[in-house]
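K.L.:
turn this into a model:
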Amino acid sequence: MTDWDLQLVVPLWQGSGEPGIAQGSTRLAEMLSPSTVRHIVEPDFGTRDTHANNEDNSLIESHDAVETHLIAASNVLRALMPSSLLTLGGDCTMEVASVSHMALIHPDLHVVWIDAHADLNTPESSPSGQAHGMPLRTLFGEGHPDLVPSTTLSPQRCALLGTRSMDPPEQAFIAAHELPVINPEQLQNEPDLLEELLVRWLPDGAPLYVHLDLDVLDPTVWPAVAVPEPGGLGIATLVAVINKLRTRGNLVGVGITEYVPGVDHNPSTLWPVLDALGITVQGRNNNAAQEG
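P.N.:
Here you go, the predicted model:
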């Protein structure tokens, strides 16, 4: 079990356009044991007059709601200054606040982005205008100026695992910066590729943040996501990946995103993944007895 300094619950859904994601953050919180300090981000949206109305806000759908959530989350992190963090979302945009904070606390932070999507669009390149397709690029310092955090991340400190859906501008960015990408088929059939990556990319014992978008799982395994993509990981493969990461790095942060509990699914499917991450499921034995 990992004793997190803080569990941060961020029911941000406006970055995706899928309201069901908000319930996902609270459902995850209910599922897990609140063994550490827990804070739910409930921002005050104020009024239209209290928000800066930049001319290019239209480049990002629900810009103000996204910005307000990130500001509120960042304020909590700044006040509590956790050195280890479990973030429960919410759409992927929330990771801008969490990863930025952990990069401030741990300057040599490495980030593994376990996600079906690269999340490397900019407001100008995004085909949808939805912020949840932009957080990693924003963390690299290339996003809407309202959303780019004060502490950014170097692309050399990031690797993408399970990624299988990328827009052409994202592919171009990956090629230009030589970002490591290992797709689901490679993770399943060529496990040595991950071992080789970790040896050359992740220093032994380096602080590690794992971003887990649940759409990295195949929809036949875990359909309860906002943007399902075929050809994803199975539970056993994802657990094996996490175990390898934890053997090499020092896990200081995890973000779990894009859970839509309104879609028919079995929550206990996720338990082995949470176990691998060192996250305790509350009342697990009772739940198992009821489902059995």
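
K.L.:
make it CA atoms for all contacts and neighbour counts henceforth
P.N.:
Fine.

K.L.:
quick one: contacts for the most centrally placed residue in the chain?
P.N.:
The residue lying closest to the centre of the chain (Cα atoms, centre = their mean) is H211, at 3.7 Å. By Cα atoms under 8 Å, 6 or more residues apart in numbering, the contact list for H211 reads 95, 111-115, 254-257.

K.L.:
what does V96 give?
P.N.:
V96 is in contact with 70, 135-136, 138-139, 147-149, counting by Cα under 8 Å, 6+ apart.

K.L.:
among those, which are located in helices?
P.N.:
70, 135-136, 138-139 (DSSP state H).

K.L.:
any of those residues buried? List them.
P.N.:
Buried subset of those (neighbour count, 16 or more other Cα atoms under 10 Å): 70, 135-136, 138-139.

K.L.:
now for those residues, which pair is the farthest apart?
P.N.:
Within those, L70 and L136 form the most distant pair, 14.1 Å apart (Cα to Cα).

K.L.:
related to what we said a few turns ago, can you pick out the most distant pair from the contacts of V96?
P.N.:
Maximum pairwise distance among the contacts of V96 (Cα to Cα): 14.1 Å, between L70 and L136.

K.L.:
all helices for the stretch 51-200 of the chain, in order.
P.N.:
Assigned by DSSP state H, counting those that start in this stretch, the helices in the stretch 51-200 of the chain fall at 63-80, 95-105, 135-139, 168-177, 184-189, 191-201.

K.L.:
would you do the same for the sequence below? I want to compare the two.
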Amino acid sequence: MTEIRIIGAPSDLGQGRRGVDMGPSAIRYAGILEKLTRLGCEVKDLGNIDVPMLEMHTVKNEKLKYLDEVIRVSEALYSSVKKVVEDGHVPIILGGDHSISIGSVAGVASKHRNVGVIWFDAHGDMNTEESTPSGNIHGMPLAVALGYGHKDLLDIGGFTPKVKPENVVLVGARSVDSDEVRLIRESGIKVYTMAEIDRAGMGRVMEEAIEFAGNGTDGIHLSLDLDALDPMFAPGVGTPVNGGVTYREGHLAMELLAASNRLVSVDVVEVNPILDNRNRTAEMAVELVESLFGKTVV
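P.N.:
Coordinates of the predicted model:
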């Protein structure tokens, strides 16, 4: 029986559109605990970590907005995830904006020092203080995991880098800044753009992604940004990009990852109920997580 622990990280400190802090509540309301339990998983919800209220703080550095507060959230999430993985459970971390992955990846890597990562995202998340066009830290977490960025972000958990580039795969990319392209090439991570998914098909892409992320590693962490999906299926995200992953492609990706038996953790991020239509995006997130943990048609 898979033993799952749910951790909420209701942070909107890492991006510029309000509302994503309500993502964990929306995903819970969509029935994630009950539906995973029906699949035969043993699930406990550990509640939310404490997150500073954005209105109570000011931006000190326009290139790293709310840096001190993001560090506090990352450290708190690191500690919570670290305990879950040390206890032998699978953490599902509910965001929140994608900056929370700084803490979630650090927590997983504290035990699984050789963890592979599949980053399911429309964006590169490979900006740094020097390259960011917005100063929003949710555009930086993959760079941080790989050892690029501000020292205080890199030092979460007391070690850097958190992952090896040869075991990191970005799937679904279709909106990447020019400076991110340079860092992606320098880092050597594997990237599957939507054009490559169109040509090869999601099945082949995910089989290769699982091979890259799982080759000689302690398992795979999935970072699931809902903006990887086309806005037709996931309208409630802060930075939607047309031409994304379809409903069936998303489920196929999760099904193949489930079948690999390599998953050790997952974070689900960027669900913004304020921008959503009747909680469709949170419901989509829960459906994908169900497929990730073994739900099939028959």
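
K.L.:
work out the TM-score between the chains.
P.N.:
The TM-score (TM-score structural alignment, normalised by the length of the first structure) is 0.84; 273 aligned residues with a Cα RMSD of 2.7 Å.

K.L.:
hmm, D125 of the second structure is touching G139, no?
P.N.:
Yes - counting by Cα atoms under 8 Å, D125 of the second structure does reach G139; the two are 4.2 Å apart.

K.L.:
now do the shared contacts for the two.
P.N.:
By Cα under 8 Å, 6+ apart, no residue touches both D125 of the second structure and G139.

K.L.:
hang on, the earlier thing: the residue nearest to the centre of the first structure: what secondary structure?
P.N.:
Three-state call for H211 of the first structure (DSSP: H, G, I helix; E, B strand; the rest coil): strand.

K.L.:
map it onto the second structure.
P.N.:
Here H211 of the first structure is matched to S223 in the second structure, going by TM-score structural alignment.

K.L.:
try I105 of the first structure
P.N.:
Aligned by TM-score structural alignment, I105 of the first structure pairs with K111 of the second structure.

K.L.:
thinking again about what came up before, most neighbours among the contacts of H211 of the first structure, which one?
P.N.:
Counting neighbours by other Cα atoms under 10 Å, T257 comes out on top of the contacts of H211 of the first structure with 32 neighbours.

K.L.:
quick one: the counterpart of it in the second structure from A234 of the second structure, how far?
P.N.:
Alignment note (TM-score structural alignment): T257 of the first structure maps to V269 of the second structure. The gap separating V269 of the second structure from A234 of the second structure is 12 Å, by Cα to Cα, to the nearest Å.

K.L.:
check which helix or strand the closest residue to S35 of the first structure other than its chain neighbours maps to.
P.N.:
Nearest in space to S35 of the first structure, with sequence neighbours left out and distances taken as Cα to Cα, 6 or more residues apart in numbering, is D3 at 7.3 Å. Under the criterion DSSP states H and E, no helix or strand holds D3 of the first structure.

K.L.:
still on that earlier bit, go ahead and confirm the match of I105 of the first structure touches E86.
P.N.:
Yes - look at K111 of the second structure against E86 with Cα under 8 Å: they come within range, at 6.6 Å.

K.L.:
show me what A116 of the first structure aligns to in the second structure.
P.N.:
With TM-score structural alignment as the criterion, A116 of the first structure matches A122.

K.L.:
how many neighbours does that match have?
P.N.:
Neighbours of A122 of the second structure (other Cα under 10 Å): 28.

K.L.:
who are the contact partners of it?
P.N.:
171-175, 225, 227-229, 241, 244.

K.L.:
closest to H251 of the second structure among those residues?
P.N.:
Nearest member of the contacts of A122 of the second structure to H251 of the second structure, counting by Cα to Cα, is L229, at 10.6 Å.

K.L.:
for the closest one, which non-adjacent residue is spatially closest?
P.N.:
In space, and not counting its chain neighbours, L229 of the second structure is closest to V245: 4.3 Å by Cα to Cα, 6+ apart.

K.L.:
that neighbour maps to what in the first structure?
P.N.:
Alignment note (TM-score structural alignment): V245 of the second structure maps to L233 of the first structure.

K.L.:
ok, so of the contacts of A122 of the second structure, who is nearest F212 of the second structure?
P.N.:
Relative to F212 of the second structure, the closest of the contacts of A122 of the second structure is V171; by Cα to Cα it sits at 11.9 Å.

K.L.:
pretty sure the closest one contacts A195?
P.N.:
No - between V171 of the second structure and A195 there is no contact, the gap being 10.8 Å when judged by Cα under 8 Å.

K.L.:
higher neighbour count, those two?
P.N.:
V171 (28 against 14).

K.L.:
show me what contacts the residue in the first structure that that one lines up against?
P.N.:
V171 of the second structure maps onto L161 in the first structure, with residues paired by TM-score structural alignment. By Cα under 8 Å, 6+ apart, the contact set of L161 of the first structure is 112-115, 181-184.

K.L.:
rerun that using 7 Å as the cut-off
P.N.:
By Cα atoms under 7 Å, 6 or more residues apart in numbering, the residues touching L161 of the first structure are 113-115, 181-183.
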